[in-house]
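Participant: Structure for the following, please:
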Amino acid sequence: MITWKRTAGAAALSLVALLAGCGGSDDDDTPASPAPNPAPVASRPMELTILHINDHHSNLDSKKKDLKLLNAAGSRVTVNAEIGGFPRVTAAFQALSAQAPNVLKLHAGDATTGTLYFNRAGEPGEADAALMNTVCFDAMTLGNHEFDKGDSGLKRFIELLHAGTCQTPVLSANVTFGANSALNPSRAPDMVKPSIVLQRDGQPIGLVGLTIANKTQQSSSPDAGTLFSDETAAAQQQIDALRAQGVNKIVVMSHIGYDYDKRIIPNLSGVDVVVGGDSHTLLGPAALSTYGVGSPAGAYPTELRNKDGKLVCLVQAWEYSQVVGELKVSFDANGDVTACAGTPHVLMGDTFKIGGAAPAPADQAAIVADVAASGFLRVQAPDAQATAVLQPFKAKVDAFSASLVATVPQELCSRRVPGGPGSRDYGRSSVACNTLGNVSLHGGDIQQLVAQAYLEVANANYGGADISLQSGGGVRVPLLGNVTAANVIEVVPFGNMLWRLDVTGAEVKSMLEDGMQAVYGPGGSTGPYPYAGGLRWDVNAALAQGSRVSNIEVRDNASGNWLPLDLNRTYKLFVLSFNATGGDGYKTLANVPAARRQDIGVLDADVLQAYIDKQARDPVSGLPVLNLLPISLYSTKTYSE
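Facilitator: So this is what the prediction gives:
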């Protein structure tokens, strides 16, 4: 029988149970601090199972996804299936926990921010906390987005997380809360701990939390006095303290990103396992791509060596409640890892569609067999209790989606590409819009407004930007009259996150030419046409590749003056993840190195809604009014073809 206990103070290794945990287990935790006379522990070999998620970002509902699965003829065809959703996460944790003796259930950060569940379903983070408590995690590390509502907002989220019986410990070794912070230890002792010790089968296991420092300081909203220290130094300090207590099995819960994890592991002594987050990294076999799940960045687990030359197992579980990672770790009597293996379980339903219809019986049988043979696709029924917990929050989100959020007195016309009668995108705009003619000269009003929204909200809420970029085809519908929250999502329906890239002026010019080539080059289409906030230019579509854009100007945020683009200056670009990774032919952005790109992690529709909320309100309806932007802000100054 496994005994899990919760202890406190330097007596962590005395194995005295003080509190009962949740989910039928008693979990021991204590912050690491050197004990003057640590109790002796008889270390012995053990097998540990770590179940984990990260970066679910308020994605609590399932979603539809096209997979590539074998039909009866042995061909891979597009099959639509339901993927993920937090009730499936809960069910998978329960099922996998029941199959292993020594289990840790971990969340590696960024539980919040990303869908309407975060801020339109009750208090910010309330729905996430409620669903997380259906899993009853043994620990969570703080991600950068846990600070999006400031230290007080984070404190309230932790209070919501601790409202039930689970009392999930919240960890971060490299945060120091300011003197006036609601989370300063003088006001909230032990609400956030640097590390804890858990017991599994009588063996102490140390858990250390890390939060990505620069990104959180610059792009989230921690209080002014709250600081984040170097991740490597903070981790090593806690590892050393744990080992001084006799703890020889160390798991770092790291919300710093896969590439950063790979860089710091060789510089850490005493670390055994790193459970990662922040970079939304899919790990696993190459077959994940074959099956249409996604392109894995590495193996699950990724094996590295620490500073001592000993084996370290690194894992991450993708994003958005779609994957539950299952890591099996073997420790010898010295607490060193001898082997690790595991599975990134992609959670899915058992209803399949081909071309919108149910598969023929033979195809259905082949699909079911192919799913089973994959080794990572896991058909998982949602947990009934978690579904019931989600329901009242879902009702609030549905009600908000139908609510009025803005009014538009003059149509915000949609047009991907400028041009007069007979041009390739002329018919996309309404007759009224084409009669007015601005869309023919400067492009779509709604496209331009979305780009401007990104820029203004970046400067208000997310650490600032000089310019923004939006592909014309990524903005799907015009707006006129009363606008619901659902209409806002229809404008930008693809669920992209916003990134910030540091780009040179030369790269800005190249970026714009990439967009033009994707429109006017061989096989081009209208969707990639660039719209920008804080940036404008002249277009001659008839010119050769690399020469279509000229007279590029950047608007100075402070003065409002337009200045020539400086090819040697570095600009902060706020852009969708889709374009930042090369989507719509933006090759220049895809080649920007990792050191100059940052995933802000906020959803495009949330940014647009934040912009709407800041607009002046109609005196009668009380709704924000969305007006046409001044022509001077349109990114296409002049257009010829």
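Participant: CA only for contacts and neighbour counts going forward, please
Facilitator: Fine.
Participant: If you count contacts, what does the helix or strand encompassing Ala373 end up packed against?
Facilitator: Element membership for Ala373 (DSSP states H and E) is helix 361-374. For helix 361-374, the packing partners by 3 or more CA pairs under 8 Å, 6 or more residues apart in numbering; DSSP states H and E come out as strand 63-70, strand 377-379.
Participant: tell me which residues in that helix are buried?
Facilitator: Asp363, Gln364, Ala366, Ile367, Val368, Asp370, Val371 (16 or more other CA atoms under 10 Å).
Participant: related to what we said a few turns ago, which among the helices and strands packed on helix 361-374 is found nearest to Ala224?
Facilitator: strand 63-70 (37.7 Å; CA to CA).
Participant: need the helices for the stretch 351-500 of the chain, in chain order.
Facilitator: 361-374, 384-401, 431-436, 438-442, 445-461, 485-491 (DSSP state H, counting those that start in this stretch).
Participant: which residues in the stretch 1-150 of the chain form strands?
Facilitator: Secondary structure of the stretch 1-150 of the chain by DSSP state E, counting those that start in this stretch: the strands cover 46-53, 63-70, 76-83, 103-107, 139-141.
Participant: most packed of those?
Facilitator: Among the strands of the stretch 1-150 of the chain, strand 139-141 has the highest mean neighbour count (mean count of other CA atoms under 10 Å), at a mean of 29.
Participant: helices or strands up against that strand?
Facilitator: strand 103-107, strand 170-171, strand 203-211, strand 250-255.
Participant: could I get those strands as JSON lines with distance to Ser229?
Facilitator: Rendered in JSON lines, the data for the helices and strands packed on strand 139-141 read as follows (distance: least, CA to CA, whole Å):
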{"stretch": "strand 103-107", "distance to Ser229": "21"}
{"stretch": "strand 170-171", "distance to Ser229": "14"}
{"stretch": "strand 203-211", "distance to Ser229": "9"}
{"stretch": "strand 250-255", "distance to Ser229": "14"}
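Participant: Tell me which of those lies nearest to Gly276.
Facilitator: Of all the helices and strands packed on strand 139-141, strand 250-255 sits nearest to Gly276, with 4.7 Å by CA to CA.
Participant: Mind naming the longest strand for the protein?
Facilitator: Longest strand of the chain, by residue count under DSSP state E: strand 337-348.
Participant: That strand to strand 46-53, inter-axis angle?
Facilitator: Relative orientation of strand 337-348 and strand 46-53, computed by axes from the mean of the first three to the mean of the last three CA atoms, to 10 degrees: 30 degrees.
Participant: gap between the two ends of stretch 355-364?
Facilitator: 13 Å (CA to CA, to the nearest Å).
Participant: List the contacts of that stretch.
Facilitator: Leu70, Asn71, Ala72, Ala73, Thr78, Val79, Asn80, Phe352, Lys353 (CA atoms under 8 Å, 6 or more residues apart in numbering).
Participant: And this one, please, so the two structures can be compared:
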Amino acid sequence: MFPSRPLLVATLCSLLFACQQGKEEHSFVLNIAHMNDTHSQFDPVNATISNPALNVDGNKQGDTLYTRFGGYPRLLTMTKAMQADAQRQNQALLTLHGGDAWQGSGYFKLNEGMANADLLSQFGLDAMALGNHEFDLTNQKLARFIKAVNFPVLAANVDTSQDPDLKAATNLKPYVLFAFDGNQKTPVANLENLPAGKQIVAVVGLVLEDMPDIAPNTGKLHFAKEVATAQATIDNLKAHGVNKVVLLTHIGNQRDLDLAAKVNGIDVIVGGHSHSLLGDFSNLGMGKSATQYAQMVTNPDGVGETCVVQAGAYAEAMGEVKVTFNGQGAVTECDGNNTLLASNDFYSDAAHQHPLGDDQHNKVTSFIDQQHNIERVDEDARLRGVIDSNYKPALEKAFGKVIASVPTDLANPRRPGDDKSDEHGSDVAPLVAESQYWWSNSAPVQAVIGKPVDIAITAVGGVRASIAAGEWREGDAALTLLPFKNQMSVLSLKGSDLRALISETVTATLPSGSHAGKFPYASHLRYTFQETDAGKAGKLTQLEWLNHNGQWQALEDDVRYRVAMNAYCANGNDGWDAVYRAQQQPGAERVDLALVNGTLTAFPVTALQREGDKAIASYQGQALDCKADGVGCGTDAAAFTDYVRSARSQLTALPDETVTLLRHP
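Facilitator: From the prediction side, this is the model:
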């Protein structure tokens, strides 16, 4: 691993770029600086670190301190430092982004990707994978983003030929080639005419083959199979003499590992999508990932090996990996780590009201500077100025009035057990489900739908943020927490449908590195899931609902319950197939709820059918068109805002846990 680098960095110097002594004459060392799933996180996010060494005098929180991680300006400082080190040491370096720059903050909501185009173009990126959230708007707006950035966007398994907006996007490519001579890096435009005497590296993009099932707007694009595309592309590159291949993916860590085991010839996979902060962060109280950073996977030929990396999410960390190739282009070494990018400010309270004194601060910084996986990093002053001048004023105005206080941080790990969480997981997703239950049963909504709702359930992937201690404002829900403008749905489901939904979605998230956005959290429904075969299988051992008399009772398979959820889930997206299947049977009785010129309106659903991978709802009478003037489909965010304003002026975690995931010993 890499030595600690105790700097408040403007420059970094690590062994990452050290000259390789004693290597065979024709070996080649490629350094890769990488980030992924930055999700428009221009500002740093609140974070905690825990270690007995942090129990300084006067620290009432014991072993835990509070700081901030990441943000684009801090990420840029780290990127520039690594690029400068590579240049000084005359070492080959690629700077890569694993996709999902879009979505995740109010900046994106207000600027629709173009602020990202502005800021990311200052990073010196060599390529970015096309993430699923890059499809959250329209292909026309995606094409605008792709044209505006100064680096290529990659997706080898996407056919754009039938899409009117992206078919002419020349900056969307299947792969790019670079010729290296030390630190000198030259793009190669012609695979048929590779320059002699240079080290040729291909960077191939790969995206989700099931993108239409996950992303809301994929237009007329066609997504080919991941394994077949990867193998065919690599075979073609190898046939032309390219023997060093980096796969830049946005499919999730588990699928990266599977891909490496099914495809020959991949040297490195730089991934995204599953938000996997690979490595051991137990020294900071953050646990250890099940898959190690720079995991080596044997290819199906039994000879080749692929090195797999990923760098978390939300611009909190940056990955750095050093890959050594022999003269035949085979990987002989792959080593590196993720580094959390910390502020130099530390507090004893979650609300950041009580900074440490000088002596305490010095002890904490001394501890951090001895760690290999966290760095105190200054923000890039110029980029911070651009954000604060060009983008922050509009964001501050959009957040509006304060409607609640948040005494302590509320975490939002997707899967129980992730990110230091216990077997109950997220504090935030149950609050979202509770808000949907409360809102659906409120008098204005009941005046429209006429029947009480029994249960609410939500997929955690639609809940896009943790909730930091401090103030909660009326714009927070729509801008950051629930930004997808989903309408609320109420439908009738059998207990057996809910049982199948929970069993299927939880089971799908058990493998290490799996995309856990489909994981279900609920209100007025509680369950316990016992994993019986590590990473593969388990069973529901408890499934109960809280009836309208306030009593918990077993969910009955043949009884119908009125269930609130957002329409994305109600359409059966992202693995919620049980809900889709239920609506193919009589009795589902679904209604969608949206605002029409400010008036809450019910849109009864008469049918739900799949066209390709996309579920399309048909309506009785007037169709619901979320793009029409005067139509507001963001009733999921409105529900949370109404709930907080009316019932939760002190926004805290719910007192009762509704989800328990017991992992296999």
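Participant: Superposed, what's their TM-score?
Facilitator: TM-score of the superposed chains, computed with TM-score structural alignment, normalised by the length of the first structure, equals 0.61; 448 aligned residues with a CA RMSD of 4.6 Å.
Participant: about what we covered before: figure out which of the helices and strands packed on helix 361-374 of the first structure is closest to Gln410 of the first structure.
Facilitator: strand 63-70 (34.3 Å).
Participant: helices or strands next to that closest one in the packing?
Facilitator: Against strand 63-70 of the first structure (3+ CA pairs under 8 Å, 6+ apart) you get strand 76-83, helix 361-374.
Participant: Neighbours of the counterpart of His273 of the second structure in the first structure, how many?
Facilitator: Aligned counterpart of His273 of the second structure in the first structure: Asp278 (TM-score structural alignment). Residues contacting Asp278 of the first structure under the criterion other CA atoms under 10 Å number 25.
Participant: Going by residue numbers, what spans are helices in the stretch 1-150 of the first structure?
Facilitator: Counting by DSSP H, counting those that start in this stretch, the helices of the stretch 1-150 of the first structure are 86-97, 116-119, 126-135, 150-161.
Participant: what's the second one packed up against?
Facilitator: Using 3+ CA pairs under 8 Å, 6+ apart, the elements in contact with helix 116-119 of the first structure are helix 126-135, helix 384-401.
Participant: Return the most buried member of these.
Facilitator: helix 126-135 comes out most buried of these by mean count of other CA under 10 Å, with a mean of 23.
Participant: Start from the N-terminal end of the stretch 401-550 of the second structure and give the strands.
Facilitator: So, for the stretch 401-550 of the second structure - with DSSP E, counting those that start in this stretch - the strands run 402-406, 455-459, 470-473, 488-494, 520-523, 525-533, 537-546.
Participant: Next, the buried residues of the first one.
Facilitator: Under the neighbour-count criterion of 16+ other CA under 10 Å, strand 402-406 of the second structure has Ile403, Ala404, Ser405, Val406 buried.
Participant: Save these as a markdown table, and put in distance to Ala607 of the second structure too.
Facilitator: Formatted as a markdown table, those follow (distance: CA to CA, whole Å):
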| residue | distance to Ala607 of the second structure |
| --- | --- |
| Ile403 | 39 |
| Ala404 | 40 |
| Ser405 | 42 |
| Val406 | 41 |
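Participant: closest to Asn132 of the second structure among these?
Facilitator: For these, the nearest to Asn132 of the second structure is Val406 (31.3 Å; CA to CA).
Participant: Work out for me the element Asp163 of the second structure sits within.
Facilitator: Using DSSP H and E, Asp163 of the second structure sits in no helix or strand.
Participant: do you know how far it is from Leu482 of the second structure?
Facilitator: Asp163 of the second structure sits 29 Å away from Leu482 of the second structure, taking CA to CA as the criterion.
Participant: These two: who's more crowded?
Facilitator: Neighbours per residue (other CA under 10 Å) separate Asp163 of the second structure from Leu482, with Leu482 holding more: 24 against 16.
Participant: if I look at His56 of the first structure, how far off is Gln94 of the first structure?
Facilitator: Counting by CA to CA - His56 of the first structure and Gln94 of the first structure are separated by 18 Å.
Participant: can you check Glu303 of the first structure too?
Facilitator: Glu303 of the first structure is 27 Å from Gln94 of the first structure, by CA to CA.
Participant: one step back: in JSON lines: the contacts of stretch 355-364 of the first structure, plus distance to Pro624 of the first structure.
Facilitator: Shown next, in JSON lines, are those (distance: CA to CA, whole Å):
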{"residue": "Leu70", "distance to Pro624 of the first structure": "50"}
{"residue": "Asn71", "distance to Pro624 of the first structure": "51"}
{"residue": "Ala72", "distance to Pro624 of the first structure": "54"}
{"residue": "Ala73", "distance to Pro624 of the first structure": "55"}
{"residue": "Thr78", "distance to Pro624 of the first structure": "42"}
{"residue": "Val79", "distance to Pro624 of the first structure": "42"}
{"residue": "Asn80", "distance to Pro624 of the first structure": "38"}
{"residue": "Phe352", "distance to Pro624 of the first structure": "42"}
{"residue": "Lys353", "distance to Pro624 of the first structure": "41"}
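Participant: looking at the helices and strands packed on strand 139-141 of the first structure, which is closest to Asp148 of the first structure?
Facilitator: Using CA to CA, the nearest of those to Asp148 of the first structure is strand 203-211, at 13.4 Å.
Participant: mean shift of the closest one relative to the second structure?
Facilitator: Here strand 203-211 of the first structure, set against the second structure after superposition, deviates by a mean of 0.5 Å using mean CA distance after the TM-score superposition for the first structure.
Participant: Residue range in the second structure corresponding to that strand, please.
Facilitator: Residue span in the second structure matched to strand 203-211 of the first structure, by TM-score structural alignment: 199-207.
Participant: now stretch 313-328 of the first structure
Facilitator: Using TM-score structural alignment, stretch 313-328 of the first structure pairs with 307-322 in the second structure.
Participant: how long is the matching stretch end to end?
Facilitator: 10 Å.
Participant: in it, what's buried?
Facilitator: Applying 16+ other CA under 10 Å to stretch 307-322 of the second structure flags 307-322 as buried.
Participant: Among these, which are located in strands?
Facilitator: Cys307, Val308, Val309, Ala317, Met318, Gly319, Glu320, Val321, Lys322.
Participant: Map Gln371 of the second structure across to the first structure for me.
Facilitator: In the first structure, Gln371 of the second structure lands on Ser374 (TM-score structural alignment).
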